[in-house]
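Visitor: Sequence and predicted structure are below.
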Amino acid sequence: MIATLVQVAKELAHYEGGKRRWNQERVILHRLCESAIKGKEAPKVKVAAIDLATGVVHLEDYKDEERYKYLYALSTGNTAIGPSWLLDFRKTQGKKPKKTREEIIETGIKKIREALTSLQESTSKAKSADLLGDDDWKEKLNKATRDESLVLVTVVQDGKMPGERKEFCEGFIRKKILGERRAEARGTGRCAVCGSEGQVSSAIPFRFFTVEKLGFSPMGREVDLWKYASVCQECAKWLYVAESYLEENLSTKVAGKDTYLVPDLEPGASEVEGSFVRFLWEWRERTKGKAVPQDEFPIEEKGKKARSKKAAGAEEDSLPNLFEGLVEEIDGRFKDKPPFRSASLVFYQPGRKFMFLYTISDILPTNLRRAKGRLAALREILRRDVLGDVGSFPQRLRADFEFVGQAWKWPRRGQTESQGALRFTPMHIAEAILTDRPLPEHEFWQDADSLLRATYQETISSKDQKRTVQSTLAERARLIWAIWALIYRSGLLEGGTNMTTQPITTGQGLTEKFWEDFFRPRLLLNSPARRAAFLVGVLFGRVEWKQRSDRQSKAGEMPIVSRLRGLAVSRKEIMVKIFPELMLKLRQLDANTQAIQAIQQAAADFASQGGELSDEEARFCFCLGWALSWTTVDAVGKTLGAPTGEEAEEASPEGEIEGES
């Protein structure tokens, strides 16, 4: 990984130098300096330049593209590496301010003085740090910055900014690379990146070895790390440059998690027209400061009719996602030449100095093309109402895999200790989709079952009964169904089988072909056992809706729901206990219509064919049938030519969940 990062940093630096018309030294210095713009919502930054010769404070706009001039950077100990310090006067706001303006300015001058002293230790010139000892500077800075919220203070000497003085630049680079505690442990050896012999250290700005297991470090004590991951000073410098590119150019989100996109590039990739390096740079320039409406994703579907934000549940606009953009443009921009040999997604924990949590390696360009095609096919299937009226749900199935993060997380109050921990994380799920390496399906269903039961428990115990158990389970079941299809039915989604829904022919009666046409686009329901559990769920939904209708209630849970025992019923209980009770209830509730009778018969026929089915799969198919109760009954009724109004007594209850998340 460290060799890959060095290569990426060199290619990006070469391209950036050409774009900005800078030499390599300036690009490196620029990348070793930190940006003073902290966060997307940060106020405008001003620069207060203290001219040590004239005693004047000059106030000017901060330019991030010229940050190499200021030599602003902080060590892990929060000390200034260069003679610049960011004054955040927002800390003085509020009823209980953390600091006064005078205290903030005093701290800034102290930090700059310490940095100047450190940088000039090896020179025989008069120490400019001594010129900052005058208390008059505090008053001058306070007066010059009184109307500002964020101010980067730096010093000007002999008319030059810190980054324009060679001795300052050399000292800054040396302190940046070798000034950290990790670089103190060093010795003679071979560089792990370039292979050169000489003095090496563990001057690496990452904790590469904290992977998947918190606190796990297979390399032993940190002070001995240089013996296992040793780098020379030159390669360490490029790793710090790579750190800057990771943050500013290669950071994205996948499955709702902070992620770095690290490509394995061919040598000279920056010179290739249309390469990933060029795409990366142009992507950042194209999307800088822009918000993209949710309805405009995915890119190839912009022309389709978009729902209003109000109808879509007031979804907020989002910043463009780098990984999603790469997937969506993989066919057009990189059709003739792959953008990279392979890529990795490195999930990390923000604020923990790059604590890497998980890495998805060996993502090939062909994988991205296939993922794009599968997502598009799945969205098209869903628009044909195979899972009912799902509203804006298809648009959520995007290449940022945010829907995976939404599906594979515990509800706030639904998890119990008895359910244990999930076997997979959203990162595992995304890896299975992107690398064509399916997860063990039995374990997948165990996780899905735990999530469904937790969702059930949270809803049933909630005092806020605005949503029913049926609608809440339906949303979770649809997400799980979509993920299952992407992992275990990828071949069908790529066009190997016709997934189109067949138009309903009124009055033709139910045949074996009807059920095949009905179940085929629903993918999961491909065995008699699954179909039987699904149809029992359909009947269950009908009974629950009928009880709700008779009570004229849109809140609270109906008596039949208690039979599920917290959604812990087994497959045997579903078929042997619940199924017969539902048939009795439907007669008692005067809901045993022609369509309902046909569904009962089909459920019995499928059940008689037997077949293996785990309890977890049975419960999921049951919940999916519950979610699609109205859709199924309506389709059967139309096929049988049921009298108008017999099956459609009121608006579909499934429509209540449209647009919710």
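Guide: Great, that's in hand. Numbers count the residues shown, from 1 in each chain.
Visitor: hey, let's count contacts and neighbours off CA atoms from now on
Guide: OK.
Visitor: neighbouring contacts of stretch 140-159?
Guide: Defining contact as CA atoms under 8 Å, 6 or more residues apart in numbering, one finds that stretch 140-159 is touched by 36, 43-53, 56-57, 59, 62, 70, 83-90, 101-102, 105, 108, 112, 161-162.
Visitor: Filter those residues down to the buried ones.
Guide: Burial by neighbour count, judged by 16 or more other CA atoms under 10 Å, picks out 36, 45-52, 56-57, 59, 62, 70, 83-90, 101, 105, 108, 112, 161-162 from those.
Visitor: just the strands in the protein please.
Guide: 45-51, 56-61, 84-88, 150-156, 186-190, 197-201, 251-254, 257-264, 342-349, 355-363 (DSSP state E).
Visitor: What are the contacting residues of the shortest one?
Guide: The contact list for strand 251-254, computed with CA under 8 Å, 6+ apart, reads Asp258, Thr259, Tyr260, Leu261, Asn321, Leu322, Phe323, Asp400, Phe401, Glu402, Ala430.
Visitor: Tell me how far the last one lies from Glu616.
Guide: Distance check for Ala430 against Glu616: by CA to CA, to the nearest Å, it reads 22 Å.
Visitor: and what of the fourth one?
Guide: According to CA to CA, Leu261 stands 35 Å off from Glu616.
Visitor: more crowded one of those two?
Guide: Ranked by neighbour count (other CA atoms under 10 Å), Leu261 and Glu616 place Glu616 first, with 23 against 19.
Visitor: Okay, one more to line up with it:
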Amino acid sequence: MLSAVTEIGRLVSQPKVKIEGKIIFIVLGSDLSFKGIELEDFIPEKIDKYLYKHGESKGNRPSPLAPINPKEPEKTFAKIANWFKNSKRTLNLNDQEINITKIDDVFEKEKSIILQELKNQINQIDKKTNKFLSVRISGKYLGDFELFRKIFDFNISQRIGKSSSKNKACSICGEVKNTVSARTYVYQFDTDDKPGFITGFKKENYWKNIPVCQDCRNLLQNGRNFIENKLTFKFYGLKYQLIPKVLLSRSDILKDILEILSDTHKSISLKERIAKRLTNDENEILEYLSEKEDVMTLNFLFLKSQQSAERILLLIEDVFPSRLKTIFDAKRCIDTLFNEEFNFGKVRTFFYKSDQDKRESDLDKYFLEVVDSIFRGQRIDFNFWVKFFMQSIREDFINDNYYLSKTRDAMMCISFFEKLGLINFEEVVMEQNIFDEVFNKYKLLNTPEKRGIFLLGVLTQMLLNKQYSERGSKPFMKKLKSLKMDEKDIKALLSEVHNKLEEYDAFDKGKRLIAQEASKYLLQAGDSWKMPVDEINFYFACGMNMNDEIAKVVYNNPKVQEKTNE
């Protein structure tokens, strides 16, 4: 993956830092006395003057420019003050053009005044605007002074040199370089503070993990800058970096893709052309990439920032464009089958929170496992995932929310998985039935017990609809045991639904036909179904959701009408 990022960095001629916001400067005069506070727009072209190090962790920057936490400006000020304080120990600073000790003293003496003016300035800036803090001396930026440039460069080299070696091969370019280091300082998921991550458990050997030379480190930084600006996409509360990698010597293809993404007008045209998406990001380019030849692969990197580090939630490597095409073909089939747009948001519905009262998502792990299986083409365990479907459906059912919509989403997911071959429902030979048109569309209804449970769900929803139309309530829902019914409950329920429909004088010929078919299938299924409770209730809920479709077969089909009139 790092070699792919490096190649992108090599092809991007002018990497840009895409940051918008304001910089608040602590202004010092030529005599280094405090002169006040000044405000300026963050101008990316001036990052060298700011001594800005893009991609560094927030907690340990080698840069004298720090993002401001409006709630704790004192901490931001302390970071800047500490940068100067630590600089006194960085180099031999005798006879330098600026007396850093004097700056340190001014910050100590004027701290309360500086903080008060800093807070006043923060309050005048819109809360949504990014804010940074730095220092300007005698009208100049710190990067205008050779002294501070030396300190800045030295700090970076010192950090890199903590785990490095001389005259060793770089893991990216393969060349023997004067110095290589294991810390990329571009991605923050490499760490040298945990022995378990270090070769031989010795910190001095950490460079052996991912030795990187300074040239490749610079290219890595350029590549990540571009990826963050152009190839980072939203993913239902998460984000992923899309990292293309070319095979053989086809860097021209990668270059074409990067040029399209770099050119604003081309990007807008691409955005308008892509009508179908798998995610909720309107800038998604996966359909465009699915049309490419298999001379490149795609890496999907899901990262999560945690304080001063980054954690890899999921890395999906080497996905071919042909795999993307297979996924989009399956999506189009499901769109047509359900007459509704399918995307990964349908999956996320069931893998977001285990409890709606939770403040944050706690099911990211399972959601990403499903995503991983989809892109890799790996089989999934239907019985395991159906638990999550039913957990969410039950919650809406118990609270009398619109559980039918949730059930439809679950059916779309299962049908999508089946279309991709992640789940297989073995076909069982059964005699022809008036509902074969429906059963053939939804492959999961492949055994007598599943069909019987499904049709009973249809009939039950028809009863609930009748109750609601006449009474404004659905008291029969109590009989459904919060959708935790077992085999015995299902078999007993059929006669109860029958009797209740008779009470409402609603057991017409169409419903009678549905009841007959449900009874026939349940009898064929026999006893001792090898089916968990969650699965039983899933098929029942599917029937409740599809009651309109079955009703069309019963009441709008002339052949079926003839059968009901016999």
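Guide: Yep, that arrived. Here the structure is a predicted model, which means the values were calculated and not measured.
Visitor: okay, which residue is most central for the second structure?
Guide: The centroid of the second structure falls nearest to Leu238 when counting by CA atoms, centre = their mean (3.0 Å).
Visitor: Contact partners for the equivalent of that one over in the first structure?
Guide: Matched by TM-score structural alignment, Leu238 of the second structure corresponds to Lys257 in the first structure. Counting by CA under 8 Å, 6+ apart, Lys257 of the first structure makes contact with Phe347, Tyr348, Gly405.
Visitor: Would you mind measuring from Lys257 of the first structure to Ala627 of the first structure?
Guide: From Lys257 of the first structure to Ala627 of the first structure the distance is 29 Å (CA to CA).
Visitor: again with Lys577 of the first structure
Guide: Taken as CA to CA, the span from Lys577 of the first structure to Ala627 of the first structure is 20 Å.
Visitor: Kindly report the same for Ala635 of the first structure.
Guide: Distance from Ala635 of the first structure to Ala627 of the first structure, counting by CA to CA: 14 Å.
Visitor: Settle it for me: which of these two has more neighbours?
Guide: Set side by side, Ala635 of the first structure and Ala627 show more neighbours around Ala627, with 30 against 19, by other CA under 10 Å.
Visitor: burial measure for the nearest residue to the more buried one once chain neighbours are set aside, as a count.
Guide: Distances taken as CA to CA, 6 or more residues apart in numbering place Ala474 nearest to Ala627 of the first structure, at 4.8 Å, with adjacent residues excluded. Neighbourhood size, Ala474 of the first structure [other CA under 10 Å]: 23.
Visitor: and Ala474 of the first structure, what is it in contact with?
Guide: So Ala474 of the first structure contacts Cys623, Leu624, Trp626, Ala627 (CA under 8 Å, 6+ apart).
Visitor: wait, which of the residues you listed is closest to Asp362 of the first structure?
Guide: Nearest to Asp362 of the first structure among those: Leu624, at 34.5 Å, using CA to CA.
Visitor: and that closest one, what pairs with it in the second structure?
Guide: Aligned partner of Leu624 of the first structure by TM-score structural alignment: Cys542.
Visitor: Quick check: its match touching Thr407?
Guide: Yes. Between Cys542 of the second structure and Thr407 there is a contact at 6.2 Å, judged by CA atoms under 8 Å.
Visitor: Those two: which has the busier surroundings?
Guide: Thr407 (26 against 22).
Visitor: pretty sure that one is in contact with Gly543, am I right?
Guide: No. Counting by CA under 8 Å, Thr407 of the second structure stays clear of Gly543, with 9.3 Å between them.
Visitor: Mean distance between the longest helix seen in the first structure and the second structure after superposition?
Guide: For the first structure, the helix with the greatest residue count under DSSP state H is helix 528-550. For helix 528-550 of the first structure, the mean deviation from the second structure after alignment is 2.1 Å (mean CA distance after the TM-score superposition for the first structure).
Visitor: Buried residues in that helix, which are they?
Guide: Neighbour-count burial for helix 528-550 of the first structure [16+ other CA under 10 Å]: 528-548.
Visitor: how many other residues sit next to Lys302 of the first structure?
Guide: The tally of other residues near Lys302 of the first structure (other CA under 10 Å) stands at 11.
Visitor: Any figure for the gap between it and Glu282 of the first structure?
Guide: Counting by CA to CA, the gap from Lys302 of the first structure to Glu282 of the first structure is 21 Å.
Visitor: residues contacting Gly196 of the second structure?
Guide: Applying CA under 8 Å, 6+ apart, no residues contact Gly196 of the second structure.
Visitor: Tell me the spacing between it and Leu303 of the second structure.
Guide: 21 Å.
Visitor: try Ser138 of the second structure
Guide: Distance from Ser138 of the second structure to Leu303 of the second structure, counting by CA to CA: 41 Å.
Visitor: Between the two, which is the more surrounded one?
Guide: Leu303 (19 against 13).
Visitor: Is it correct that that one is in contact with Gly237?
Guide: No. Leu303 of the second structure is beyond contact range of Gly237, at 11.9 Å (criterion: CA under 8 Å).
Visitor: Might you report the residue contacts of the residue lying closest to Glu458 of the first structure once chain neighbours are set aside?
Guide: Counting by CA to CA, 6+ apart, Glu458 of the first structure lies nearest to Gly414, which is 4.2 Å off, once chain neighbours are set aside. Counting by CA under 8 Å, 6+ apart, Gly414 of the first structure touches Arg453, Ala454, Thr455, Tyr456, Gln457, Glu458, Thr459.
Visitor: mind listing the helices for the stretch 451-600 of the first structure?
Guide: 469-488, 490-491, 512-519, 528-550, 571-573, 579-588, 594-608 (DSSP state H, counting those that start in this stretch).
Visitor: check the fit of the second one onto the second structure and give the mean distance.
Guide: Here helix 490-491 of the first structure, set against the second structure after superposition, deviates by a mean of 5.1 Å using mean CA distance after the TM-score superposition for the first structure.
Visitor: now for that helix, which elements pack on it?
Guide: The contact analysis (3 or more CA pairs under 8 Å, 6 or more residues apart in numbering; DSSP states H and E) places helix 490-491 of the first structure against no helix or strand.
Visitor: Need the counterpart of Ile274 of the second structure in the first structure.
Guide: Alignment note: Ile274 of the second structure maps to Ile299 in the first structure; criterion TM-score structural alignment.
Visitor: Show me what Arg520 of the first structure aligns to in the second structure.
Guide: Using TM-score structural alignment as the criterion, the counterpart of Arg520 of the first structure in the second structure is Asn440.
Visitor: Ignore what I typed, I meant Gln597 of the first structure.
Guide: Gln597 of the first structure maps onto Arg512 in the second structure, by TM-score structural alignment.
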